[in-house]
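Student: When you get a sec, could you give me coordinates for this:
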Amino acid sequence: VCTPSGGAFGETATPNSIYDAVGAPLVRHVMALAGRATLFMYGQTGSGKTFTMEQIFQRASAHIYSHGISSGERGGCLHVQCIEAMGRRCVDLLTGVDCSLHQLGSGALRVYGAERAHVRDEAQLRAVLRR
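Tutor: Purely as a prediction, here's the structure:
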């Protein structure tokens, strides 16, 4: 699912408004179709990306596990990857190891060399996202 933002979020944007605009549609997509979702954030150093991503992760975790994704339903397992792409370098944020991004012929991106954490409940997801 592609839901490009039509602009940037300013200093007055709240974590809830940002999640409602970009995080919630991705979570709904994953839950409805057992699909995949990717959230890219970019901006200047010190502009709040890390804080905002942490807030989005917290809300997504609560959203996912409060709406029926639990052990026993649709397998109950999520697969999570977290990477940072900076310039030509790509790092797996779960392990600290370099990985690589490749664009497929379909236009989709594939990550190689990054760990995929398997989580079955909200506590496991939050633990992975705190790494």
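Student: From now on I want contacts and neighbour counts done on CA atoms only, so please keep to that.
Tutor: Noted.
Student: Let me see the contact set for residue 52.
Tutor: residue 15 (Cα atoms under 8 Å, 6 or more residues apart in numbering).
Student: One more: the one 10 residues further on?
Tutor: Listed by Cα under 8 Å, 6+ apart, the contact set of residue 62 reads residue 122.
Student: do you know how far it is from residue 85?
Tutor: The gap separating residue 62 from residue 85 is 26 Å, by Cα to Cα, to the nearest Å.
Student: and if you look at residue 30?
Tutor: Going from residue 30 to residue 85 by Cα to Cα gives 23 Å.
Student: Next, the structure of the following sequence, for comparison with the previous one:
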Amino acid sequence: MNPLLDIAGLDPSQDTPIELLHTILLGVIKYVWHHMNTEKWSDADRHLLAIRLQSTDTTGLTVPPIRTAYMIQYKNNLIGKHFKTLMQILSFHVHEISMPEQFTLIKAATELCARLWVPEIDDMEE
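Tutor: Model prediction:
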């Protein structure tokens, strides 16, 4: 038995911080990306996605410049910063190259990420 469970007022499910990199980016987003790339998208779809990703306006995003050619070429070897970029922009670019169910999955995953990273906007006018 874990002695932490005997501490009064401690609820591990509510009081333990979630580690976003490994839980979400290298978990949910990575698996969505891998599933779409290995089973759903053709080379033509990936080429269209590369063009769309490269043309993304990154103003206001917290990402480095998007290296789309690298991300498409090494689609199965991406790291956290790539998944953070995909998390923020993927749902805007896959609407015509995915089935409605897949698009719903991508939207749900990216919305989850947005809610975890920025649960509230301090200055909405800015």
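Student: Let me know the TM-score between chain one and chain two.
Tutor: Put the two chains on top of each other and the TM-score (TM-score structural alignment, normalised by the length of the second structure) is 0.32; 61 aligned residues with a Cα RMSD of 3.9 Å.
Student: Please, which helix or strand holds residue 32 of the second structure?
Tutor: Here residue 32 of the second structure sits within helix 30-35, counting by DSSP states H and E.
Student: what's the next secondary structure element after that helix?
Tutor: Using DSSP H and E, the first helix or strand after helix 30-35 of the second structure is helix 43-54.
Student: Mind listing what's buried along that next one?
Tutor: Neighbour counts over helix 43-54 of the second structure (16 or more other Cα atoms under 10 Å) mark 46, 48-50, 52-53 as buried.
Student: Output the residues you listed in CSV, with distance to residue 91 of the second structure appended to each entry.
Tutor: Converted to CSV, those look like this (distance: Cα to Cα, whole Å):
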residue, distance to residue 91 of the second structure
46, 14
48, 14
49, 11
50, 14
52, 11
53, 11
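Student: so what secondary structure elements neighbour the helix ranked longest in the second structure?
Tutor: Ranked by number of residues, the top helix in the second structure under DSSP state H is helix 100-117. Of the remaining helices and strands, those touching helix 100-117 of the second structure by 3 or more Cα pairs under 8 Å, 6 or more residues apart in numbering; DSSP states H and E are helix 80-93.
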